[in-house]
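S.K.: need a 3D model of the following:
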Amino acid sequence: MPQPRPDNQAHNTARPVLLPAPRTLSPRDAPSLGWGVMGPGGIAASFVEALRRHTEQRVVAVGSRDPQRARAFADRFGIPGAHGSYADVLDDDRVDIVYVASPHSAHVDHALQAIEAGRHVLVEKAFTRNAREAEQLVRAAREQGVFLMEAMWTRFLPHIDVVRQVLETGLLGEIRTVTADHGQFMTPDATHRLFAPELAGGALLDLGIYPVSFASMVLGPFASVTAVGTKAFTGVDGQASIVVSNEAGAHGVLNTSLFARTPTTASISGTHARLEIEGDFYAPATVRLISHEGELLDSHVPARREGGLCFEAAEAARCVRAGRLESDLMPLAETLRIMHVLDGIRRDLGVSYPGE
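M.R.: Below is the predicted model:
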């Protein structure tokens, strides 16, 4: 039987190799599942395109409350099933797993419907509006015995596996500081979902979750979280600066914003060396190992930069076929922990969503 192909790029052999090669397997080697899409928006389009180009996954159904929208999405991507309701997606016998790509405010309802229908579920980040809703989904999935995972796509990318291995081997020494930011300039528009309180808009759940999740992966559980921020004109969080620490005293300095395009970089500094991840750090990106003196010691350059959403789908497919109910790379306990952190940050900022 042929071995799975690693999705990586060889290092330059002209100098000593200090960074490990990613262990990430090729998404094309993952078992093929029939996917149903709930919510045919922009992220769903990127997801389906990544699956079409880089995997053997089959997108077999799409659902929307607007039948014409579902049909247009299905025609665009050659999807055989176009449904005018989310319930019809769940009734489609071709569907093995559901990708919930609706607005944050609808995640809990749509994912819960899928779980109760006995479908495996991949829920777009942020997982839910708050930790209470996240706990509801996790309980339901465990009771039903179905796979459930947050679609935090960054966790599954090859360059993040390089970071993970560096942390495992202690190459940086004792970790002292993590930085990460994600800011985008969004034209003020009360009709846009990121400015809509009823859709759980704001910078934090859509953009800020990336630096928070990254810091959680590096530092582990936070011992303290402090945040300051500025609200947008609709009352959602427009910008937040967050300082976290772990029990060992390492710090994370994180930022998110709807008001400006920031560098979107990340770094991990230790007592021996530091890692720098170019912008956009949450997408396939170059990782550099830097000495105390500022010397470039080694770098990992991604083999390709497009279609990164395919890696999370491949992980879900492998877990489902193996009979696993969650992923080791993005375990449900980690998702719940991060949702509690986000709740605390919003409390610091004085931001809540209607109906919470």
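
S.K.: from now on I want contacts and neighbour counts done on CA atoms only, so please keep to that.
M.R.: Fine.

S.K.: and residue 245, how far from residue 339?
M.R.: Residue 245 is 17 Å from residue 339, where distance means Cα to Cα, to the nearest Å.

S.K.: equivalent analysis for residue 41, please.
M.R.: 23 Å.

S.K.: another one to check against the first:
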Amino acid sequence: MYKTINWGIIGLGNIAHKFATDLRTVKGVKLYGVASRSQEKANAFASKYNATKAYDNYEALANDPNIDAVYIATPHALHKENTLLCLENGIAVLCEKPFAMNADEVDNMIAKAKEKKVLLMEALWTYFLPHYQFVLSELKKETYGKLIKLEADFGFYRAFDNTSRVFNKSLGGGSLLDIGIYPIFAALSTLGNPKHIEAKATYFENGADSSCDMVFYYDSITKAYLKSTLLKATPGEAIFYCKKGIIKINGGFHSPSTVTITPKHGKAETIDFNYKTIGYNYEIIHFNEHLRQGKTESDIMTFEFSQQLIKTLDNVRRIINLDY
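M.R.: The predicted structure follows:
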């Protein structure tokens, strides 16, 4: 038997609903408290997911002594502030990606977690999905030879609306931080840090980036071609070209998906991982295990990797002259 982990959620938008839905599938947890800037919204969310407490401010949740862990699902620009609030109160934090707006903010958050000796992890759920872990294993073993090229994209269309978090530049809106992080993650988690980056972007009238095309250079032949866009739907695939075959994560690669393997000499085979949930339960289970074991850092989504990821995003922003 182990202690039930009492979870809290700060920020009750769409992704919080997905997280709460999958939290129900995980054993040994309770959605104890939820917090919004609106009491009405908090009450409705708490009622839907059977949370014990509903707060109209984040500070009250962070000061609730019954909360063991908090999932932060607020807009990007608030991640640092909300994370520090919880860490100061000794509450473990699973903070939605991107971890924060820039490397300085991420460094600040990690330093506070280390000071307080409290578990902190960036909630980049893709890393924990079984199909992605399978692909990482195949690439590491070089089952189909050395990886020499990656193509990864993420794009969808939504009519421009400056009041929406997705487009609001002051909240970190735009394609790069919101969805471009996934193709970049695919490159860093399989090929590591690039030696050189090329990037170009298009922009909405408010200055938020509408699309971003990137090329990561690793050596004379190894490259990653990455794309994010809010102007149109794209296949959402991650295609790994190896010397002896191709491993393709079918769209959307960042979420529960299938994997098609095409050996250089052989038939294509598609592997179905039989997902039964939205997919957030895998990172929740990983986080819970670390919390119960008294660990303060994930051994998959490490601090070093989160820092590498945000630094790469910062580098791309500098190249395309995108400032927040």
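
S.K.: who has more neighbours out of residue 245 and residue 339 of the first structure?
M.R.: More crowded of residue 245 of the first structure and residue 339, by other Cα atoms under 10 Å: residue 339, with 26 against 23.

S.K.: distance check, the counterpart of residue 336 of the first structure in the second structure against residue 314 of the second structure.
M.R.: Aligned by TM-score structural alignment, residue 336 of the first structure pairs with residue 307 of the second structure. Counting by Cα to Cα, the separation of residue 307 of the second structure from residue 314 of the second structure is 10 Å.

S.K.: the longest helix in the second structure is where?
M.R.: Scanning the second structure for the helix with the most residues, using DSSP state H, yields helix 303-319.

S.K.: which residues sit against it?
M.R.: Identification of contacts with helix 303-319 of the second structure by Cα atoms under 8 Å, 6 or more residues apart in numbering yields 98-103, 106-107, 110, 121-122, 176-177, 181, 184-185, 188, 193, 197-200, 297, 323.

S.K.: relative to residue 175 of the first structure, how far out is the most centrally placed residue in the first structure?
M.R.: Compute the mean C-alpha point of the first structure, and by Cα atoms, centre = their mean the closest residue is residue 152, 1.5 Å away. For residue 152 of the first structure, the distance to residue 175 of the first structure (Cα to Cα) stands at 23 Å.

S.K.: the first structure: which residue goes with residue 258 of the second structure?
M.R.: Match for residue 258 of the second structure (TM-score structural alignment): residue 286.

S.K.: need the contact list for the residue nearest to its match when sequence neighbours are not counted.
M.R.: Spatial nearest neighbour of residue 286 of the first structure, excluding adjacent residues (Cα to Cα, 6 or more residues apart in numbering): residue 301 at 4.6 Å. Contacts for residue 301 of the first structure (Cα under 8 Å, 6+ apart) come out as 9, 159, 285, 286, 287.

S.K.: alignment lookup: residue 301 of the first structure to the second structure.
M.R.: By TM-score structural alignment, residue 301 of the first structure lines up with residue 272.

S.K.: quick one: the helices in the second structure?
M.R.: According to DSSP H, the helices that the second structure contains are 14-23, 39-49, 58-62, 79-88, 103-116, 130-141, 175, 181-191, 281-292, 303-319.

S.K.: pull out the buried positions in the last one.
M.R.: Neighbour counts using 16 or more other Cα atoms under 10 Å place 303, 305-317 of helix 303-319 of the second structure among the buried residues.

S.K.: still on that earlier bit, what's the nearest residue to the residue nearest to the centre of the first structure if we skip its chain neighbours?
M.R.: In space, and not counting its chain neighbours, residue 152 of the first structure is closest to residue 125: 5.7 Å by Cα to Cα, 6+ apart.

S.K.: what about the one you found, how many residues close to it?
M.R.: 23.

S.K.: what sits against it?
M.R.: Counting by Cα under 8 Å, 6+ apart, residue 125 of the first structure touches 104, 150, 151, 152, 205, 206, 209.

S.K.: that one corresponds to which position in the second structure?
M.R.: Using TM-score structural alignment, the partner of residue 125 of the first structure in the second structure is residue 97.

S.K.: if I look at its match, how far off is residue 322 of the second structure?
M.R.: With Cα to Cα as the criterion, residue 97 of the second structure and residue 322 of the second structure are 19 Å apart.

S.K.: surely residue 61 of the first structure and residue 36 touch.
M.R.: Yes: counting by Cα atoms under 8 Å, residue 61 of the first structure touches residue 36, with 4.6 Å between them.

S.K.: relative to residue 103 of the first structure, how far out is residue 302 of the first structure?
M.R.: When distance is defined by Cα to Cα, residue 302 of the first structure is 30 Å away from residue 103 of the first structure.

S.K.: ditto for residue 321 of the first structure
M.R.: 28 Å.

S.K.: more neighbours: these two, which one.
M.R.: A direct count of neighbours by other Cα under 10 Å for residue 321 of the first structure and residue 103 places residue 103 higher, at 20 against 12.

S.K.: name the nearest residue to that one, ignoring sequence neighbours.
M.R.: Per Cα to Cα, 6+ apart, closest to residue 103 of the first structure is residue 199, 6.2 Å.

S.K.: alignment lookup: the one you found to the second structure.
M.R.: Under the alignment (TM-score structural alignment), residue 199 of the first structure maps onto residue 171.

S.K.: cool, residue 271 of the first structure as well?
M.R.: Under TM-score structural alignment, residue 271 of the first structure pairs with residue 243 in the second structure.

S.K.: can you verify my assumption that its match contacts residue 147?
M.R.: Yes: Residue 243 of the second structure lies in contact with residue 147 (Cα under 8 Å); the separation is 6.7 Å.
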